[in-house]
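1. sequence and computational prediction follow.
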Amino acid sequence: MSSTLEIRGLHVSVETENGPKEILRGVDLTIRSGETHAFMGPNGSGKSTLAYSIAGHPKYKVTSGTITLDGEDVLAMSVDERARAGLFLAMQYPVEVTGVSVSNFLRTAKTAVDGEAPKLRHWVKDMKNAMAELKMDPAFAERDVNVGFSGGEKKRHEILQLELLKPRFAVLDETDSGLDIDALRVVSEGVNRAKETGDMGVLLITHYTRILRYIQPDFVHVFIDGRVAEEGGRELADQLEAEGYDRFLKAATA
């Protein structure tokens, strides 16, 4: 069934030593099932703030605007309710969870999202197959979540969660950062598999066009100073690669 994630007039602030600071300054965005939207912009433009605001991080305060999923008010949902509704965040800096194995974490997450535990025999098979596709050593299943993982291993684990949890919409916050070319290809293939099997919508946040060689965007958005400065297709990403963000930064400060 087709779904729509809609953001309208979103303003978000964070608390600083000098009081509230507005980061997002009126974001409008619509993502439908099966679409991939690439959000590109320089450091400090607010891309991660958008990702965490969708996911419900308490640090980020929505001061005005709406986020809806098929007409339902996402902002009224707790973090776990957002996950059960079909929203997923692959974090830029995945956290370590000492004392919890990857296999227990994944099955607990799947149970929480679906409302019932997956049948163990099928679950073990699905997890092993997904790990093999991502070229993850099966021994990782019994290791503590992200503890001692390299940057690339942490990102593969994020995509393993994505493939097994099967969300309706995935927000990928700089999933390509810290990956070598082989890991980038493997991770990108995982995103593409998840998208194809579940008709998932994707919001892909990145600085660089290299991941867009493997995950083809339907729409590209240039994000500057908490706003969408320009929108287009893949050709806009190629233009950014050639010219950088200078003209958008100059326009923002003019």
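-> Great, that's in hand.
2. please make it C-alpha for all contacts and neighbour counts, starting now.
-> Will do.
3. could you pull out the helices for the stretch 101-250 of the chain?
-> Assigned by DSSP state H, counting those that start in this stretch, the helices in the stretch 101-250 of the chain fall at 102-114, 120-133, 151-165, 181-198, 234-243, 246-253.
4. one more to weigh against that first structure:
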Amino acid sequence: MASDLLHIDNLTVTVGGTIPLLNSITLSVKKGEVHVLMGPNGAGKSTLGNVLMGHPGYEIQQGSIHFDGQDITHLETEKRARLGLFFSFQNPEEIPGITLENFLRTSKSSITGVEENVFIFNLALKKIMKDLDMDPLYANRHLNVGFSGGEKKKSEILQLLALNPRLAILDETDSGLDVDAVRVVSQGIKQFHNPENSLLIITHNTKILQSIQADHVHVLVKGSLVASGDTSLIRRIEEEGYAPFLGQGGS
């Protein structure tokens, strides 16, 4: 565990003490690795992402989460972000009254503890937006308000590149995107990734994985990890779907 950037050990999660949404999940991510978490709708993939970021609506019944050797099982979301965790939402929220630029600059300052120079930050932001084929005027619009589905997903990748976390958890980033938008988002993800950070890509299809090289692939069914392996698992899912795994999850 000492060399793991993220280590999840025997994690069981419920809401209101009901049937577990996640069952005894154990998973390790080392620095520089790309992990893919796949599974059918309702498998618990987004739940795991939310739990890793400290969503207060979920109850951890057993197990632990360690990040870079530190126990963060019950750490507040803001403190996890400062440590270098980032979560890209499947359905990004619209936040009226806060511009995209102001949100990003304030977030960066909060994470680093250093006040960002407005001029320098905006120059860097414009470059990233150009790379993502985003209209620079979007920086002055309220966060995600009136954005198309594709622009919201690009906004999430813009945040990823601007904040430069140590571990990025991307939840269904390719959902609802056309071919061109998937290409742009994929390029943004590849631009972010380097040997000093890690990715956990959550998805139920293989569209975005065609241009991103994964190191490890995991299959989640009914809240349980039922298979882990290399990219041959992706090819198997493309050919057979999730049917071969559906009888292996928890109740």
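-> Done, it's in. As the structure is a prediction and not an experimental result, all values here were calculated from the model.
5. any chance of the helices of the stretch 101-250 of structure 1 in JSON lines with distance to Arg82 of structure 1 and mean neighbour count as columns?
-> As requested, the helices of the stretch 101-250 of structure 1 are exported to JSON lines (distance: least, CA to CA, whole Å; neighbours: other CA atoms under 10 Å):
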{"stretch": "helix 102-114", "distance to Arg82 of structure 1": "9", "mean neighbour count": "18"}
{"stretch": "helix 120-133", "distance to Arg82 of structure 1": "23", "mean neighbour count": "14"}
{"stretch": "helix 151-165", "distance to Arg82 of structure 1": "13", "mean neighbour count": "22"}
{"stretch": "helix 181-198", "distance to Arg82 of structure 1": "18", "mean neighbour count": "18"}
{"stretch": "helix 234-243", "distance to Arg82 of structure 1": "30", "mean neighbour count": "15"}
{"stretch": "helix 246-253", "distance to Arg82 of structure 1": "33", "mean neighbour count": "11"}
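6. out of the ones you listed, nearest to Glu96 of structure 1?
-> With distances scored as CA to CA, the stretch of the helices of the stretch 101-250 of structure 1 nearest to Glu96 of structure 1 is helix 151-165 (9.2 Å).
7. what does the closest one rub up against?
-> With contact meaning CA atoms under 8 Å, 6 or more residues apart in numbering, helix 151-165 of structure 1 is reached by 88, 90-91, 94, 106, 109-110, 113, 126-127, 130-131, 134, 136, 146, 170, 175, 178-180, 183, 187, 190-191, 193-194.
8. residue contacts, Phe105 of structure 1?
-> Shown in contact with Phe105 of structure 1 (CA under 8 Å, 6+ apart): Val145.
9. what's the counterpart of it in structure 2?
-> Superposed on structure 2 with TM-score structural alignment, Phe105 of structure 1 falls opposite Phe103.
10. how close does that match sit to Gly223 of structure 2?
-> 34 Å (CA to CA, to the nearest Å).
11. for Tyr138 of structure 2, same thing?
-> Applying CA to CA, the value for Tyr138 of structure 2 to Gly223 of structure 2 is 38 Å.
12. the two: who's more crowded?
-> Gly223 (25 against 18; other CA atoms under 10 Å).
13. how close does the more buried one get to Asp171 of structure 2?
-> Distance of Gly223 of structure 2 to Asp171 of structure 2, computed by CA to CA: 16 Å.
14. same thing with Gly188 of structure 2?
-> Taking CA to CA, one finds Gly188 of structure 2 at 15 Å from Asp171 of structure 2.
15. mean shift between the longest strand anywhere in structure 2 and structure 1?
-> If you go by DSSP state E, structure 2 has its longest strand at strand 4-14. Taken over the aligned residues, the distance from strand 4-14 of structure 2 to structure 1 averages 1.0 Å (mean CA distance after the TM-score superposition for structure 1).
16. tell me which other helices or strands that strand touches.
-> In terms of contacts (3 or more CA pairs under 8 Å, 6 or more residues apart in numbering; DSSP states H and E), strand 4-14 of structure 2 is packed against strand 22-30, strand 59-67.
17. got these as a markdown table, with mean neighbour count and distance to Met38 of structure 2 columns?
-> Listed next are these as a markdown table, based on neighbours: other CA atoms under 10 Å; distance: least, CA to CA, whole Å:
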| stretch | mean neighbour count | distance to Met38 of structure 2 |
| --- | --- | --- |
| strand 22-30 | 20 | 14 |
| strand 59-67 | 18 | 20 |
